[in-house]
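**Q** One predicted model, sequence on top.
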Amino acid sequence: MITIKRKRDIVSGAALKYKVWIDGEVATKLSYGEVQTLSLPKGTGTVQVTNLNGKSNSLDVQDGDSIEISHSSLNLWVFLALFIFGLVLQALEVSFFLVTLPIALIFYIIVTRMLKLTILEKVGTKSPH
């Protein structure tokens, strides 16, 4: 069994659930701030999480491990860039909401998929016995 926690460190993607993958199979979905305990059929495995923003690093785990999902501090800069991008579009008089919003969202998705902003890390290990 492993324990996986989705930290409440930044609001980015708070409304979206993360898919938790163990050895290439979806094991569960994790909401903002949620903690779950998952079984590892083989006692070891590789964990990765995905959502609209892309995927995290892969992490090798074993029974008793505790892992956390957090975000890179770069995520805040991406939000800031998105805000500035919106201001630039508005300055260029592309203020039509139905045009500006999709352009900003596409920009955000492309940038966040290029950068690995979601981080999986081990925060502890307990003996499974």
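**A** Done, it's in.

**Q** Please count neighbours and contacts with C-alpha atoms only from this point.
**A** Will do.

**Q** tell me which element P102 is part of?
**A** helix 97-114 (DSSP states H and E).

**Q** again with I84
**A** Element membership for I84, per DSSP H and E: helix 74-91.

**Q** likewise K122?
**A** Assigned by DSSP H and E, K122 belongs to strand 118-125.

**Q** returning to what we had before: show me what the helix holding P102 packs onto, helices and strands only.
**A** With contacts taken as 3 or more CA pairs under 8 Å, 6 or more residues apart in numbering; DSSP states H and E, helix 97-114 sits against strand 54-55, helix 74-91.

**Q** try it again with 7 Å
**A** Applying 3 or more CA pairs under 7 Å, 6 or more residues apart in numbering; DSSP states H and E, one finds that helix 97-114 makes contact with helix 74-91.

**Q** quick one: the helix it packs on to helix 97-114, angle?
**A** 150 degrees (axes from the mean of the first three to the mean of the last three CA atoms, to 10 degrees).

**Q** show me what contacts V20?
**A** 26-29, 48-50 (CA atoms under 7 Å, 6 or more residues apart in numbering).

**Q** Use this one as the comparison:
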Amino acid sequence: MSDIDSIETDDAPSNDNPYSQGVRAGDTLYVSGYGPVDPETGAVVDGDVQTQTGRALDNVAAVVDAAGGDALADVVKVTVYLTDLADYERVNEAYGARFDETLPARVCVEVSRLPEDVRVELDATAYLG
């Protein structure tokens, strides 16, 4: 018997694309990529890259919560996708302000474009043990 479950929540953006907001496999949660989209309106939030990073982190945290985790405290790895590495330091400021003592492992890459032309997107892995 498989211990794999799809995680869905109204507290994070959803769409009609063929993927889950998150997938729990045993004690590990894989959170799909999230940009700075408000789950209530479906619109990209206004503001600079720091504001957009905060909203993307809120979306990741909502999926972790829906899986029974403790928001960002259970996140162990994050991939950050930026459309401009010139935003790196500002993203670090917003990102670093949201995590406690044990920072997750992280990868940051520059990409040519993201859906809805947002500046930042994040995906994450969380440990829910």
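**A** Right, received. Where do you want to start? Keep in mind that this is a model prediction, so the values were computed, not measured.

**Q** Give me the TM-score for these two chains.
**A** The TM-score (TM-score structural alignment, normalised by the length of the first structure) is 0.27; 60 aligned residues with a CA RMSD of 4.5 Å.

**Q** circling back to that earlier point, buried residues in the helix holding I84 of the first structure?
**A** Counting neighbours by 16 or more other CA atoms under 10 Å, one finds that the buried residues in helix 74-91 of the first structure are 75, 78, 81-82, 85-86, 89.

**Q** ok, those residues vs V111 of the first structure, which is closest?
**A** Nearest to V111 of the first structure among the buried residues of helix 74-91 of the first structure is V78, at 7.6 Å by CA to CA.

**Q** and the gap between that closest one and L59 of the first structure?
**A** V78 of the first structure sits 24 Å away from L59 of the first structure, going by CA to CA, to the nearest Å.

**Q** thinking again about what came up before, the helix holding I84 of the first structure - contacts with which helices or strands?
**A** Counting contacts by 3+ CA pairs under 7 Å, 6+ apart, helix 74-91 of the first structure packs against helix 97-114.

**Q** For the helix it packs on, buried residues please.
**A** 100, 104, 108, 111-113.

**Q** Can you report how many residues neighbour Y88 of the second structure?
**A** When neighbours are counted by other CA atoms under 10 Å, Y88 of the second structure registers 19.

**Q** contacting residues around it?
**A** No residues are in contact with Y88 of the second structure under the rule CA under 7 Å, 6+ apart.

**Q** That one: helix or strand, and which one exactly?
**A** Applying DSSP H and E, one finds Y88 of the second structure within helix 88-96.

**Q** returning to that earlier point: just the ones in strands from the contacts of V20 of the first structure, please.
**A** Mapping the contacts of V20 of the first structure onto strands (DSSP state E) picks out 26-29, 48-50.

**Q** Neighbours of the closest residue in space to T37 of the first structure that isn't next to it in sequence, how many?
**A** Take T37 of the first structure and drop its neighbours on the chain: the residue closest to it by CA to CA, 6 or more residues apart in numbering is T3, 4.4 Å away. The local packing of T3 of the first structure (other CA under 10 Å) involves 19 other residues.
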